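A.B. asks: need coordinates for the below:
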Amino acid sequence: MMTWDVLNIIGTLAFAISGAIIAMREDYDILGVQVLGFTTAFGGSTIRNLLIGIPIETIWTQGDLFIAVFITNIIIFILPNDWVLKWDKWGILFDAMGLASFAIQGAMSAVQIGAPLSAVLVAATLTGCGGGMTRDVFAGRKPMIFREEIYALWATLGGLMIGVGLIQGPWTTGALFVAIVTLRMLSVHFRWRLPRHSVS
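C.D. replies: Reported below is the predicted structural model:
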């Protein structure tokens, strides 16, 4: 349960930061920053709840996390512009942290209800990418999951490791979190891509 709570906090705040930064890059006002920050922060957990049958209204019971997201969005909003302009570096890191946290959460949730491996992979992928997809759609951007660098694959591979039982306990879970974040950042740095087939 502690591991679950830690992942939930990390994923939620990381996605809140990435959503708030993109909102400022798109010249949103303070209300827009809050809306995009909140929808990004809770998009992944909403998809997770839908996938594993948790009532959606349980999201509203996370009062302390809502306050934390609200304060985080305010902090991002008042940061100097030169900090915000470092989005290409820090925004991708926070997005990678959100991806890893919620991918692991989604996979763990599916395993706990006895779902088959295929369902674990889907839960990891959609839960991990949910916040980022929500953010990009609301901001009118091409979702990061469909961009050139490898993104969703790392969530799927994390789900595979959990689904086959290779991840047991907080230490291996932490190692998997670090691995997903690192692989995502490396894929951006080295521009790793999946095969493409263009039709003219």
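
A.B. asks: drop to CA atoms for contacts and neighbour counts, all remaining ones
C.D. replies: Fine.

A.B. asks: count the neighbours of Val188 for me.
C.D. replies: 17 (other CA atoms under 10 Å).

A.B. asks: show me what the longest helix anywhere in the chain is packed against.
C.D. replies: For the chain, the helix that runs over the most residues, judged by DSSP state H, is helix 87-112. Counting contacts by 3 or more CA pairs under 8 Å, 6 or more residues apart in numbering; DSSP states H and E, helix 87-112 is packed against helix 2-25, helix 30-52, helix 117-138, helix 152-163, helix 169-189.

A.B. asks: tell me the buried residues in it?
C.D. replies: 87, 90-111 (16 or more other CA atoms under 10 Å).

A.B. asks: quick one, it and helix 152-163 angle?
C.D. replies: Following axes from the mean of the first three to the mean of the last three CA atoms, to 10 degrees, one obtains 30 degrees for the angle between helix 87-112 and helix 152-163.

A.B. asks: how far is helix 87-112 from where the chain is centred?
C.D. replies: In terms of CA atoms, centre = their mean, to the nearest Å, the centre of helix 87-112 is set 4 Å apart from its chain centre.

A.B. asks: to check against the first, give me the structure of this:
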Amino acid sequence: MAWEVLSIIGTIAFAVSGAIVAMEEEYDLFGVYLLGIVTAFGGGAIRNLLIGVPVSALWEQEMMFQIALFAITAVFLFPLKLLKHWNRWGKFFDAIGLSAFAIQGALFAVHLGLPISATVVAAVLTGSGGGIVRDVLAGRKPLVLKNEVYAVWAAIAGLVIGFDLATDDISLYILFVLMTVLRVVSYLYNWRLPFRSLLETEKAD
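C.D. replies: Got it, this is the predicted structure:
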């Protein structure tokens, strides 16, 4: 049951995220639908490529495509006055999608009997892959490549599931809520990973 619920939550969250970014970039109607669909299913496609599952398996998710199309349509028809608050809620939707799809990707890898390293990779790619494709197509720097704490939460979810620390539906839901909260807290308080900049060195020279 948790698998289906998390799939629906992640699909809606990332479809909405992609549609909003497309509208911010002033894409036309086709661009809004395209970016919404790519964001919702891009992570799963990348994951399938790397763990040996045919990408064509995505086309078997007819219900998920219908859900994504409905979510994108709803966002496109939403009153513009309310959409102006997206800057406040945008990262929240992204956090939900990251958490739901990271757990789903890890569960997928475990179901295939893959090692824990593959489980972590599947969690990270499924959780952040769609967002990466969305940002690249929108001409933005992907969040996962910045020094912001983002994909780390997906990797942690992969470890938790890979070590069988969350196996039943209740524990998976708790993990989902915990991951979402941690992601929200990390961007609210501007948590950063260590990084080094070459720009300061160039300026000094």
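
A.B. asks: sorry, back to before: mind putting the helices and strands packed on helix 87-112 of the first structure into CSV with distance to Trp60 of the first structure?
C.D. replies: Below are these laid out as CSV (distance: least, CA to CA, whole Å):
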stretch, distance to Trp60 of the first structure
helix 2-25, 14
helix 30-52, 10
helix 117-138, 17
helix 152-163, 26
helix 169-189, 26
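
A.B. asks: out of those, indicate the one that is most buried.
C.D. replies: A comparison of those by mean neighbour count, using mean count of other CA atoms under 10 Å, puts helix 117-138 on top with a mean of 24.

A.B. asks: re earlier: looking at the helices and strands packed on helix 87-112 of the first structure, which is nearest to Val199 of the first structure?
C.D. replies: Taking CA to CA, helix 152-163 is the member of those nearest to Val199 of the first structure, at 22.9 Å.

A.B. asks: average offset of that closest one relative to the second structure?
C.D. replies: Compared with the second structure after fitting, helix 152-163 of the first structure deviates on average by 0.6 Å (mean CA distance after the TM-score superposition for the first structure).

A.B. asks: which secondary structure elements does that helix contact?
C.D. replies: Helices and strands touching helix 152-163 of the first structure, by 3+ CA pairs under 8 Å, 6+ apart, are helix 87-112, helix 117-138, helix 169-189.

A.B. asks: and those as a markdown table, adding distance to Leu65 of the first structure?
C.D. replies: Listed next are those as a markdown table, based on distance: least, CA to CA, whole Å:
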| stretch | distance to Leu65 of the first structure |
| --- | --- |
| helix 87-112 | 15 |
| helix 117-138 | 15 |
| helix 169-189 | 21 |
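
A.B. asks: between those, which gets nearest to Met144 of the first structure?
C.D. replies: Ranking those by proximity to Met144 of the first structure (CA to CA) places helix 117-138 first, at 6.9 Å.

A.B. asks: give me the mean deviation of the closest one from the second structure.
C.D. replies: Counting by mean CA distance after the TM-score superposition for the first structure, helix 117-138 of the first structure comes out at 1.0 Å.

A.B. asks: whereabouts in the second structure does that helix align?
C.D. replies: With TM-score structural alignment applied, helix 117-138 of the first structure matches the range 116-137 in the second structure.
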